[in-house]
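Visitor: mind looking at a prediction? Sequence and model below.
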Amino acid sequence: MSILNTAIAVADTEQQAANALFIKSRCEATGMEPASYRCVIGAMVRLGDAVASRGPAWRNDHEFVGALLDLECNLFTKLQQINRLIRQINVAIAQINEYTPLEHIDALYASLDLLHPAASHVTAALNRVIAAPEELAETYAACYRHVRAGKKLPYDGRFISGEIAPPAA
């Protein structure tokens, strides 16, 4: 595989964007307030367009947080791959001499033109997902205020909408 084809494959974030979109669809299916998953929306915006199937409602908070952690790990791994290839290309550029074919030089620079924006997008998406704990704390703060005021949370229901959650399949 040529360096340019490798760069195209490594710079591709469609899978990460699809994962974020799937998480968002599950949040919507759960009836969550968009502010509680704005980190996912922010990551989607930074990663670009994707196609994903609609997901089922989250069964519990652990499932949602687990999906966020998986997305964070996936984005971190993608960023490492991108940065590793950028370093390799920079080493190759430093070793260019008068015998290096012009098409190889062009491929190296074209690869960097793909990888640098991809690194920026993945970094921005990763930073949005990393911000999730603070954003979730704001969401759950409302629950804690509700309980401290002597009110009860719905049993086996949806806090935001007050509807009873459908039985798990």
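Guide: Ah, there it is.

Visitor: only C-alpha atoms for contact and neighbour calcs from this point on.
Guide: Will do.

Visitor: so what's the residue count around D12?
Guide: Residues near D12, counting by other CA atoms under 10 Å, number 16.

Visitor: next up, the contacts around the residue nearest to it when sequence neighbours are not counted.
Guide: Once flanking residues are discounted, D12 sits nearest to A118: 7.6 Å by CA to CA, 6 or more residues apart in numbering. Under the criterion of CA atoms under 8 Å, 6 or more residues apart in numbering, the neighbours of A118 are A11, D12, T13, I82.

Visitor: putting a second one here so we can go through both:
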Amino acid sequence: MSILSLAVEAADTTELAAEAAVMVSRCHASGLDPDAYRCVIAAMVNLGANPATGGPAWWSDREFVGKLIDLECELYTRLQEINRLITRATTEIARIDRYTPVEQVEALHAALDVLRPARARVTAALNRVIAAPDELTGTYAACYRHVRAGKQLPYKGRFISGAVNPQA
């Protein structure tokens, strides 16, 4: 497979963007304050997606955080692949001599033209996801203060409706 083909494949963030969009939809369905998942919103935007609609609510905070960690790992892996290909293309460009076919030189430069913007997008998305623990701490701080004051949280975390039994 040519370096240009590999670059195009690595730069395609459609799947990662769709995953982030579904996560945003599920956060919305869960009734979370957008401040609680703005890291995922920013990652979705950086990856070039629009919000999905109709996702099921998260079953638990643990499920949400687990998916957030999965997204972070996928973004990190993709960034490593992009950086590896940039290094490879840059190294091959440095070795170009007058006998190197023009098509090969053009392919290397085209690969870099595809990879550099992809690296910026993936890096921005990854940086936002990495910031999630700080953002989530702020979101949950109010809950912790509420419980420490001797008060109870609503049944199954339904702050919006306040219903004791959301199915009723």
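Guide: Here it is on my side, so go on. Values in this document were obtained by computation on a predicted structure and should not be read as measured data.

Visitor: what's the TM-score here?
Guide: With the length set by TM-score structural alignment, normalised by the length of structure 2, the two chains reach a TM-score of 0.92; 167 aligned residues with a CA RMSD of 1.8 Å.

Visitor: if we can go back for a sec, so which strand or helix has the residue nearest to D12 of structure 1?
Guide: Using DSSP states H and E, A118 of structure 1 sits in helix 102-130.

Visitor: do the same with T91 of structure 2
Guide: Take DSSP H and E as the rule and T91 of structure 2 turns out to sit in helix 61-94.

Visitor: what's the distance between the residue nearest to the spatial centre of structure 2 and A120 of structure 2?
Guide: Nearest to the geometric centre of structure 2 sits A43, at 4.3 Å (CA atoms, centre = their mean). A43 of structure 2 is 12 Å from A120 of structure 2, where distance means CA to CA, to the nearest Å.

Visitor: likewise for P51 of structure 2?
Guide: Noted for P51 of structure 2: a distance of 21 Å to A120 of structure 2, by CA to CA.

Visitor: I'd like to know how many residues surround the spatially closest residue to A29 of structure 2 that is not a sequence neighbour.
Guide: Counting by CA to CA, 6+ apart, the nearest residue to A29 of structure 2 once its immediate chain neighbours are dropped is A57, at 4.7 Å. When neighbours are defined as other CA under 10 Å, A57 of structure 2 has 16 of them.

Visitor: need the three-state assignment for A57 of structure 2.
Guide: Classification of A57 of structure 2 by DSSP: H, G, I helix; E, B strand; the rest coil places it in coil.

Visitor: pretty sure it sits against C27.
Guide: Yes: using CA atoms under 8 Å, A57 of structure 2 is in contact with C27, at 6.5 Å.

Visitor: circling back: from the contacts of A118 of structure 1, which is closest to L75 of structure 1?
Guide: When those are compared for distance to L75 of structure 1 (CA to CA), T13 wins out at 8.9 Å.

Visitor: look up how far I86 of structure 1 lies from that closest one.
Guide: 16 Å.

Visitor: picking that back up, neighbour-wise, which of P51 and A120 of structure 2 wins?
Guide: For P51 of structure 2 versus A120, neighbours defined as other CA under 10 Å are more numerous around P51 (17 against 14).

Visitor: doesn't V22 make contact with the more buried one?
Guide: Yes: the criterion here is CA under 8 Å, and P51 of structure 2 meets it with V22 at 7.2 Å.
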